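Chemist: coords below, sequence missing:
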């Protein structure tokens, strides 16, 4: 048999005006109660008649106040503080309107104390009814087993408060306690949930409460999250987190707690995009992306598709990568016209033919070789042909077809480079500045950033594969640090820089705090449910061309701020086009297998800050 709250709830939803009738009935009771209190619980006979005669005035005034603030639209089952504040304002307005009606009609011998008393009683009655309704609705019927999964919340009281509010709207969880970041909070309660202790005693608290699941309520990147992972992952505790706000926008996302991921622990604030500006830049336009099958290129395509681009031209030399991208974009953006080409940016004529056919308004150049050790041994000329000559081809083509903007995806390894790959990217920046002078109608900008979590060829997939094999996880040096950001964040900042940039500028992204690679390895081991005893870490030494520390700016460079908090502009001298001419001539003369030492020596003449290792 359905419970009384459920039957009453169905009646409130089904009967037209049921909420209005309930509120007006409570208002009438409040009006009569005010008379009752005014006359010490004994209403004289002559005032009893007045009480009944003026009740319609009280109902009319209160109904108008509640209606003006849309109070009857509230859901009693989900009423919250914001609803109660609106209710209080509606009742106050209703009291004012009732006072105006009574005084305007000059009711004879009216006891004025009734007016504030009635307003106060109406507020208590209406808010109390809603609070009671929600409390009764949330109660589990006696004798019914609780199938919800028990859960501990770890974080400060402010963080736990927000988490508890979120969890109330998610079925299947029962919060049995809070583990606070502050020991002084132990013994307190929050929304009826007790604070069982402080973070250092999490394992003992979980064992005593017979709970194996912990929700990390602290902000992404917070020290408490890292401590929780490093201390308790792999210990039998299931660590969860609530999805970030931007994750809730993903189709099919249920907003439920999920397992902690590496991105949550590194913690990056969401990117503030100029949505209107980007929509104006892309909506109804043709956009070309080179290297579209790669990690950054594919994410650029996903982000661009969101802004209503009319035609997206995707180009990559990998057949399988461009095929997978085609399948994904056709499914997620069926209304968009996508064109997918297997082509190489080193082939100028092919690139120009594609661009001339579609006339892109914006070109994003993400095609590059980026693996430092691989480009350092036997593939030096390949790095130059793709990273430098490919950039020259793509930028020239953008200028020839009249593209409004050209954006080069660069890297922090271009700063004071010690590798051929880094030097090639720095030379690509110089080449781009030269093209910017030759094609002033095209805004040519470059964007530098560091390592991207999960990108192909990066350390994260390598560590994941090594952990899956049982180790060891190979780290080159215990002091090696790198800057990290997520793939979506990198792509969004590239888009933002492309929108803001002026020709010849090199943008530097705010990469946050650097992360020790050995700490990253430990985090990934813990996230997999293992410990360093089961999956050891081995140090292998620096590889050719690698640095302990990456820089985002060269020693002689300075930056200036931009309107975007995560973007700065590197102030560099412009290149007049000499580098582009020299690159083309030298690569034509060098042939397919130039001497490695001669190649490095030549590279130093164009990139003086390059110091081979």
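Modeler: Received, thanks. These numbers come from a predicted model, not from an experiment.

Chemist: from here on, contacts and neighbour counts on C-alpha atoms
Modeler: Fine.

Chemist: for residue 57, what are its contacts?
Modeler: 98, 101-102 (CA atoms under 8 Å, 6 or more residues apart in numbering).

Chemist: Include distance to residue 511 when you put the residues you listed into TSV, please.
Modeler: Converted to TSV, these look like this (distance: CA to CA, whole Å):
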residue	distance to residue 511
98	60
101	63
102	66
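
Chemist: Those residues in helices, which ones?
Modeler: Counting by DSSP state H, those place 98, 101-102 in helices.

Chemist: those helices in the stretch 51-200 of the chain, which residues are they?
Modeler: Counting by DSSP state H, counting those that start in this stretch, the stretch 51-200 of the chain has helices at residues 81-104, 114-138, 157-168.

Chemist: For these, give me TSV that also has mean neighbour count.
Modeler: Listed next are the helices of the stretch 51-200 of the chain as TSV, based on neighbours: other CA atoms under 10 Å:
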stretch	mean neighbour count
helix 81-104	18
helix 114-138	19
helix 157-168	16
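
Chemist: Format these as JSON lines; extra columns: distance to residue 225.
Modeler: Shown next, in JSON lines, are those (distance: least, CA to CA, whole Å):
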{"stretch": "helix 81-104", "distance to residue 225": "29"}
{"stretch": "helix 114-138", "distance to residue 225": "31"}
{"stretch": "helix 157-168", "distance to residue 225": "12"}
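
Chemist: Below is structure B, check it against A:
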């Protein structure tokens, strides 16, 4: 591929423009010679010199020498018109000072026309040459665009002017009948409706589909994705048009449609003023800050400009990672403090709370892997129960305003150690609230989060990458799912709503069959299910076929906020909780742990 440096390009443009400008006056004089009176070669040279100087000055003002002309558009051509017009006007004003004659307008008009044609043409030539000879060497995949609006037009233009994207826009579909057969950009036409995608994919041998409708609902996105199932192609989305227009993202920053996009859930709208009142200019502490949920809570908290955020975790690598991420983004405005500590270390937790006196604590540290905790019940007791007790009591002693514990749907009728220890942790939090006049203790319960460490999505992706098969425990296994950002935002909202003692339950939508999740992920990866395969491995220790968010007698019908319910979970006294913990510390079995949650 032809490649020149920025300096070489600048010199080349200066030489080309100088030749065009210098000769244009003489060509105009030759064309209009019969009409000239009193113009000598000396005056023509003077006019040419003044025009040359004024042109380079105006070209500098309008940045004609530092533009990527291979991507030239109407805006760039307008800059040429402005620069040329300014240089001609300046010359027409200065030359009469030497000739003592009024400016010869015909000469300047012809010169102006020649400048526009030749200078503009020299720029456009590079774009044509690049597209015809250089860009043609880049292998591009035939691409179908969904959406013929502003987003689709911008995307097609970007694809044509940016060959490194490796996509060739072939056709467009749109459900607006008034846009059918219209040419959107550069001859790329709307040739059908969304329902016609399978037919057009076969007709044009499409390899990629890009959805260019930023306002598309989750439900409609799922319908389009289902329409593409079995076609063996990858489906992408372009970024939000507002983010593109504001410069936050580029049109070319498309992303694959992920399983998270197909949950059919509308975006969460938070009460920003309520949350801001709790977080802005405050000291916030997050336990488990290096984990999937904890780290996302930290990201969401930082958007509300706290004075300080304390990242507390046991693993130094994960805390280092989230600290670096947040410091690079917010380091100049927020005091970001990384703390390596184990919530099982009671004296350490009391010391940290006393030193920093946080206004709010989000407790996300926990052992959450169900099968692993079946083999390690003592660790589940130590971390999930005693760790929560240490952290919550330390928060109460330090006068923390609110303590928000992140819980799980597995705490409902738990058949496993992990769920049972999380339910007992909820009891700890509720019992402390009944004794505290300062700290509001609450728990927030939700289901699985897509993409978290140890969840099925990363596992399925790894299995697909190596060619399969994807292993699913049981064909009827269902789970509630939520994205990590959505769950974290709702935790913040629930914390702002908290008055003390509540067990908030997040609306997880409809339960999803794990086998359907696996099928969608295989197809979104560009494969067919029969190519990868799905195998059923059997239910693992401690697992349930169906998860619950509340017992039947715990359901509170009205929402406390959009997608947030208050659970009617019976509180347990401090004496009862202490008795349970003391009994477990003297001796425990899996059955004994679980039985305490069913009393």
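Modeler: All right, it came through fine. Keep in mind the model is a prediction, meaning the values are calculated, not measured.

Chemist: thinking again about what came up before, let me know which of the helices of the stretch 51-200 of structure 1 is the nearest to residue 480 of structure 1.
Modeler: With CA to CA as the criterion, residue 480 of structure 1 lies closest to helix 157-168 of those, at 33.1 Å.

Chemist: what sits up against that closest one?
Modeler: Counting by CA under 8 Å, 6+ apart, 153-154, 173, 175, 178, 180, 190-191, 217-219, 242 sit against helix 157-168 of structure 1.

Chemist: How about stretch 416-423 of structure 2?
Modeler: 367-370, 373-374, 377, 380-381, 384-385, 407-412, 414, 541-543, 590, 593-594, 596-597.

Chemist: what about 6 Å?
Modeler: 370, 373-374, 384-385, 410-411, 414, 542, 594 (CA atoms under 6 Å, 6 or more residues apart in numbering).

Chemist: between the contacts of residue 57 of structure 1, which is nearest residue 580 of structure 1?
Modeler: Nearest member of the contacts of residue 57 of structure 1 to residue 580 of structure 1, counting by CA to CA, is residue 98, at 81.5 Å.

Chemist: Contact partners for the closest one?
Modeler: Contact analysis of residue 98 of structure 1 by CA under 6 Å, 6+ apart lists 58, 61.

Chemist: at 10 Å instead, please
Modeler: Contacts for residue 98 of structure 1 (CA atoms under 10 Å, 6 or more residues apart in numbering) come out as 54-65, 92, 104, 115, 118-119.

Chemist: go on, residue 572 of structure 1?
Modeler: 430, 433, 504-506, 556-559.

Chemist: starting at the chain centroid, how far to stretch 267-279 of structure 1?
Modeler: The chain centre lies 10 Å from the centre of stretch 267-279 of structure 1; the measure is CA atoms, centre = their mean, to the nearest Å.

Chemist: repeat for stretch 494-503 of structure 1
Modeler: With CA atoms, centre = their mean, you get 20 Å for stretch 494-503 of structure 1.

Chemist: got a list of what the aligned residue in structure 2 for residue 567 of structure 1 touches?
Modeler: Correspondence of residue 567 of structure 1 to structure 2, assessed by TM-score structural alignment: residue 564. If you count contacts by CA under 10 Å, 6+ apart, residue 564 of structure 2 has them with 444-446, 490-491, 493-494, 497, 504-508, 558.

Chemist: Residue 564 of structure 2 and residue 501 of structure 2: what is the separation?
Modeler: 15 Å (CA to CA, to the nearest Å).

Chemist: Which residue, other than its chain neighbours, is closest to residue 321 of structure 1?
Modeler: residue 293 (4.6 Å; CA to CA, 6 or more residues apart in numbering).

Chemist: Shouldn't the one you found be within a strand?
Modeler: No. With DSSP: H, G, I helix; E, B strand; the rest coil as the criterion, residue 293 of structure 1 is coil rather than part of a strand.

Chemist: Would you agree it is in contact with residue 367?
Modeler: Yes. If you go by CA atoms under 10 Å, residue 293 of structure 1 and residue 367 touch, sitting 8.9 Å apart.

Chemist: overlap in contacts of these two?
Modeler: Taking CA under 10 Å, 6+ apart as the criterion, residue 293 of structure 1 and residue 367 both touch 315-317.

Chemist: now the residues you listed in CSV, with distance to residue 339 of structure 1, neighbour count and secondary structure?
Modeler: Below are these laid out as CSV (distance: CA to CA, whole Å; neighbours: other CA atoms under 10 Å; DSSP: H, G, I helix; E, B strand; the rest coil):
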residue, distance to residue 339 of structure 1, neighbour count, secondary structure
315, 8, 28, strand
316, 11, 24, strand
317, 14, 17, coil
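
Chemist: follow-up on the earlier one: so which of the helices of the stretch 51-200 of structure 1 comes closest to residue 38 of structure 1?
Modeler: Across these, closest to residue 38 of structure 1 is helix 114-138 (CA to CA), at 6.4 Å.

Chemist: what number of residues lie near residue 74 of structure 2?
Modeler: Under the neighbour criterion other CA atoms under 10 Å, residue 74 of structure 2 is assigned a count of 8.

Chemist: who's in contact with it?
Modeler: By CA under 10 Å, 6+ apart, the residues touching residue 74 of structure 2 are residue 80.

Chemist: re earlier: measure the match of residue 567 of structure 1 to residue 486 of structure 2 for me?
Modeler: Going from residue 564 of structure 2 to residue 486 of structure 2 by CA to CA gives 12 Å.
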